[in-house]
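**Student:** A predicted structure for the sequence below; I have some questions about it.
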Amino acid sequence: MKQIVVVGLAISWLAACSGGGGTDAGVVSSPVQVASNQAASTAPATAPTPTDENAASDAGRALTLPSSGVMPGEGATRLALGNNHTCALRDGSISCWGSDLYGQVEPPPTILDASDIAAGDQNTCAVDAFNLTCWGIDGLDVYPVSHPIAVATLGFHVCVIDADGLRCLRGTDDDGQLDVPADLVNPTQVATGLAHTCALDDNGVHCWGSNDYGESSVPSLEEPRAIAAGGNFSCAIDAAGVTCWGNNQFGQLDVPSMVDPVSIAAGFANACAVDRYGVRCWGNDDYGQSDVPALVEPVSVVAGAHHTCAVE
């Protein structure tokens, strides 16, 4: 039986389940796709949390399993972790719990057979065969899509890959994070940070938007196969292992030694990866989000603002 282990926000909860996290168990993309982090620069004095409003009162709720609906222990195939809320997807049905300040844990009934889900600061998005639907702090928005394969949001902007390519459809564009490069070729993964976006296509990794900390300055990579975007940093898995670049205020670029990493995730100021020997997390640990508990054969990892989930 697979089990999702959740850590962070000063308390830990365990939920037995059969299924996966992030995206499919095995490779996560940021929270949702790499789901799923090198240049240090001047950084803020605290972890880059977009919205701390009522964080203390919402902390426990993000980790407490829902009393009804789709339970991670009952076969969830996707997990999405936001600021202080969590969502699970099973058989096309969505269940969310945690902070509901802006209705981010209340999926609208118009979503039909959802195939992917992503959680941002105070918002949630899901895709079905016809639409990208987002709800939460910015209200309810529905965008037509065609055969989507991935959706990503971490802060306030949302991007989706469908039959027409990669599009960023919702959120602020103050730093150009919505301005998808025209030369992308067959993008397969997308990851969003607070104000930057990264994509993996046939030619490698591309990042755009904010570059205040070097988070959009992609280093040389060899055959990259997975990406993640955190608050002000980015990560990739390639033939050489895990490489992270951007803001290193909390050590989120200090990647530990790993063997054959297969899954990566980035939170606001920490990152985690799964390799041959288990889950490794590094960076900010103010809420215990980088304190990895004992795990048995973990296969994927998902990171939120202040909490982390691993599937074993």
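**Tutor:** Okay, I see it.
**Student:** okay, CA-based contacts and neighbour counts for the rest of this
**Tutor:** OK.
**Student:** Show the contacting residues for Met71.
**Tutor:** Cys17, Leu65, Ala88, Ser95 (CA atoms under 8 Å, 6 or more residues apart in numbering).
**Student:** of the residues you listed, closest to Asp179?
**Tutor:** Distance to Asp179 across these (CA to CA) is lowest for Ala88, with 29.4 Å.
**Student:** Val291 - how many residues pack around it?
**Tutor:** I think there's a mix-up here, since residue 291 is Asp and not Val. 17 (other CA atoms under 10 Å).
**Student:** My guess is it contacts Val7. True?
**Tutor:** Yes. Assessed by CA atoms under 8 Å, Asp291 is found in contact with Val7 at 7.2 Å.
**Student:** Would you confirm that Asn232 contacts Cys244?
**Tutor:** No. Taking contacts as CA under 8 Å, Asn232 lies outside contact range of Cys244: 10.8 Å.
**Student:** name the element Val7 belongs to?
**Tutor:** For Val7, the element it lies in under DSSP states H and E is strand 3-8.
**Student:** How about Ala59?
**Tutor:** Here Ala59, judged by DSSP H and E, is contained in helix 55-63.
**Student:** and if you look at Gly155?
**Tutor:** Judged by DSSP H and E, Gly155 forms part of no helix or strand.
**Student:** Surely it and Gly193 touch.
**Tutor:** Yes. Using CA under 8 Å, Gly155 is in contact with Gly193, at 6.3 Å.
**Student:** what sits in contact with each of the two?
**Tutor:** With CA under 8 Å, 6+ apart, Gly155 and Gly193 have common neighbours Gly231.
**Student:** then this one, side by side with the first:
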Amino acid sequence: MNTLAAYGMLETEMTVKTSIQAALGAKKMSSFRRKEGGFLLPVVIVLSVAISIVSVVAMKGIAENSTTLNNQYYDSLAREAAKAGIEAAAACIRSNTATWDDTSSPARPLTPLTDCAGSATSGATSKVGYVAKNDNWESTYSVKKVEAVGSDHSVVTSIGSVTFSRNGTVVPSLTKTATVRTYATTSITAGSAIKPATALSTGSAHACTIATASVFCWGLNTSGQLGNNSVITSASPVAVVPPLAGKTVTKIAAGADHTCAIADGQAYCWGKNDKGQLGDRTNTNRSAPVLVDASNTNTAATAAQCTGGYNIFGNCRSGYTPAQPAIPPSSLYGKTVKDIQAGNSFTCAVTNDDKISCWGDNQFGQLGVNDRVNRKNPTQVYALAAVGSTPASALYNKSVEVIAKMSGNDHVCVLLKGTPLLPACWGRNYAGQVGNDTIAYSNSEVGYSCPASDPPIVTTNDVLRPVNVSRGGPMTTSFTTGATNRPASSIQNQGVRSIGTYGTYTTIIADDGKAYWWGGTTSANVFTCSPGCFDYSGDSGPCMADTYREYTSTMRPYGPMYKNTRAFCWMYLYNGSASCGNVVTPLDNQSFSMFSGNANSGVFCGVLSSTSALYCEGTPTQNNKYTGHLGNASLPVNTSMFNNTGVTPYAVTIPPWMSGRIITDIQAGGQADQAGLHQGTAAYTCILTASPSSVSQVACWGRNNNGQLGNGTTDNAKVPTPVSVSGVLGGGSTPTKVPAFNDPISF
């Protein structure tokens, strides 16, 4: 019993004694009154006794409650002291000096007065030996020897105590104790000397990773996109050569045939440069990284020159130099780069002032500079206020949070800072992939002509400057063959967590965790010129009968991609068939923690928030055959895909080597569908995996005709296969202790 509780019981005892004395006095008085012949005295006596009993019971209850509250209070003090011991132990383990031992002789426990070896610290006599203290109590801890569990984990047990004193003397019988235990990971083993991967990016047929702050790439290399000073394709990772050597690389972006990275705050690119996508003021391919122009140089335009004279036909014999347009100062001048993405033949980057610049191919307005002129060096995306009939840019007075991952596309989307995060897009829009309720369509672009009686539904230009993605409500749009009722935008009342652009599609995860999309296809197919039972929505589009006539496209956020049983229409061009029916998938109404790709542009893969399970869905590749891009071991590779193969998402087969690993990033690669053929030409997927007991590692699956899986072969893989670590990705560091402690558990 604690001191305060003892004092309470003493007061209760005195009250009981007083009540008994009062009862005895009442008994004498009742005898006197009974002698006078009355009946009042017996009643008074009975009532007095009853009141006394009630008082005793009440006081006992008060004393018990007081004891309970005091016990709870001191128990909590003991637990807090024990947790303080856990924190002290964690600090010792992190510094690799945890050698205390309470089982040794003499015992060397970890306490407030000892060091990590359990030895008394210098000046221990003046050191505070308690966690908390009051006039009559103080709390402390004593940590037991670390218990090893296997090679990578341990258990730390700390005993907290509260001792009480009277007049400076400890009363052992009143001591309170509490035991707190935590399960800790005390080391991360570097596997078989593997460099730990920290970032990943996939291109059309090559991929790259960052490991130990350096870049390694593999796959197709016809334009030097691997950055190893060669144009030889490699099925195993190769190290990117200087000038990146010795620099800290923080971001990697693989495009169609070029690659870019951020190193020490500067942008570097290498690979194909026919449209100026490397940003170095030239059109020369580079097989080694070059610094993206960040100068303040203004180069004037030059006229065409012929230094070798002209022939009789007026043609230059030799020494002809074509005219060169003026090149203004770089919009990166004086800034550092914090995000970068590589598209089809162009590149975009975000600088430290939250502005975005782009360079390279601009045929479809993908640079967002309000024209279609290519740029050989970074140019800031149009962000002006309204001027005359030109509306304000969606970036006007806004800051860019992040650029969407690009994969074989000619449009750009970004997320704008704010609450909530909202998307803005620009560039090619012939399938509505910009998402602003418009579509740019021309017969020549898709190689198909509608009859004069049924012309294309909408003809607008590509979007040459940033526009806000539609957040509008339901609307009706009139077309040649009738009105189309369109549902409200899926982000009308919510923001966006993540975003990616893939071929003619844009896909997002919204704040509700579900996947939505916009864009589509406008290719020649049986439904192009007349309304019918076909409206593609990534992988689960509802069949809207005659209410949709958008060339299998949607021009605003739509979805979710997976929902309850619905009417669905699916068509594969390779056999010209189409089918409609009710479809149920394992992803219906599920939320995603991450995703990549779009099924109609090749492959869509997503990780479920609830179970961390990985699913993929996709369309045929490599001449309408399954190449393993769904990651499911039960599906035969290199056989024709049936109509239902792309309708149902498949669980990716998790091989034994991935047991216990978690997926930290996922990137769908391949040449995404640009022509509306419902098939990417080289669909594959790579993931970054992590484990408490080994280093982070990259694995890939799918088509591997150019060695883009990085496993040392060109064989397709239908399950996640580790990228080869026998070469440059080997030689990791020795095991290091990096503890991670679970929440303490009281016993």
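**Tutor:** Right, received. Where do you want to start? Please read all numbers here as calculations on a predicted model, not as lab measurements.
**Student:** which one of Gly155 and Gly193 of the first structure has more residues nearby?
**Tutor:** Remark: of Gly155 of the first structure and Gly193, Gly193 carries more neighbours, 31 against 27, as counted by other CA under 10 Å.
**Student:** Give the equivalent position in the second structure for that one.
**Tutor:** Aligning on TM-score structural alignment places Gly193 of the first structure opposite Tyr502 in the second structure.
**Student:** Correct me if wrong: that match contacts Val412.
**Tutor:** No. If you go by CA under 8 Å, Tyr502 of the second structure and Val412 don't touch, sitting 10.0 Å apart.
**Student:** Return every residue with contacts to both of the two.
**Tutor:** Jointly contacting Tyr502 of the second structure and Val412 under the rule CA under 8 Å, 6+ apart are Met406.
**Student:** Need the counterpart of Thr619 of the second structure in the first structure.
**Tutor:** So, by TM-score structural alignment, Thr619 of the second structure is matched to Asn247.
**Student:** right, and that match touches Ser217 too?
**Tutor:** No. Using CA under 8 Å, Asn247 of the first structure is not in contact with Ser217; the gap is 11.4 Å.
**Student:** between these two, who's got more neighbours?
**Tutor:** Set Asn247 of the first structure next to Ser217 and count neighbours by other CA under 10 Å: Asn247 wins out with 28 against 19.
**Student:** quick one: the more buried one and Pro66 of the first structure, what's the gap?
**Tutor:** Going from Asn247 of the first structure to Pro66 of the first structure by CA to CA, to the nearest Å gives 35 Å.
**Student:** Please apply the same query to Tyr213 of the first structure.
**Tutor:** Taking CA to CA, one finds Tyr213 of the first structure at 38 Å from Pro66 of the first structure.
**Student:** same question, Gln3 of the first structure
**Tutor:** Gln3 of the first structure sits 16 Å away from Pro66 of the first structure, going by CA to CA.
**Student:** Neighbour count: the two, which is higher?
**Tutor:** Counting neighbours by other CA under 10 Å for Gln3 of the first structure and for Pro66 shows that Gln3 has the greater number, 24 against 17.
**Student:** what's near enough to touch the more buried one?
**Tutor:** Leu14, Ala15, Ala16, Cys17, Ser18, Gly19, Gly73, Ala310, Val311, Glu312 are the contacts of Gln3 of the first structure under CA under 8 Å, 6+ apart.
**Student:** of those, closest to Gly165 of the first structure?
**Tutor:** Nearest member of those to Gly165 of the first structure, counting by CA to CA, is Gly19, at 28.1 Å.
**Student:** The longest helix belonging to the second structure - contacts with which helices or strands?
**Tutor:** Longest helix in the second structure by number of residues, with DSSP state H as the criterion: helix 40-94. Identification of packing neighbours for helix 40-94 of the second structure by 3 or more CA pairs under 8 Å, 6 or more residues apart in numbering; DSSP states H and E yields helix 3-35, strand 137-143, strand 153-166, strand 176-185.
**Student:** ok so, going back, looking at the contacts of Met71 of the first structure, which is nearest Asp58 of the first structure?
**Tutor:** Nearest to Asp58 of the first structure out of these is Leu65 (CA to CA; 13.3 Å).
**Student:** SS state for that closest one?
**Tutor:** Following DSSP: H, G, I helix; E, B strand; the rest coil, Leu65 of the first structure is assigned to coil.
**Student:** Quick one: neighbours of it, just the number.
**Tutor:** Around Leu65 of the first structure there are 20 residues (other CA under 10 Å).
**Student:** Report the contact partners of it.
**Tutor:** Residues near Leu65 of the first structure by CA under 8 Å, 6+ apart: Ala15, Met71, Trp97.
**Student:** run the last query once more with 6 Å
**Tutor:** By CA atoms under 6 Å, 6 or more residues apart in numbering, the contact list for Leu65 of the first structure is empty.
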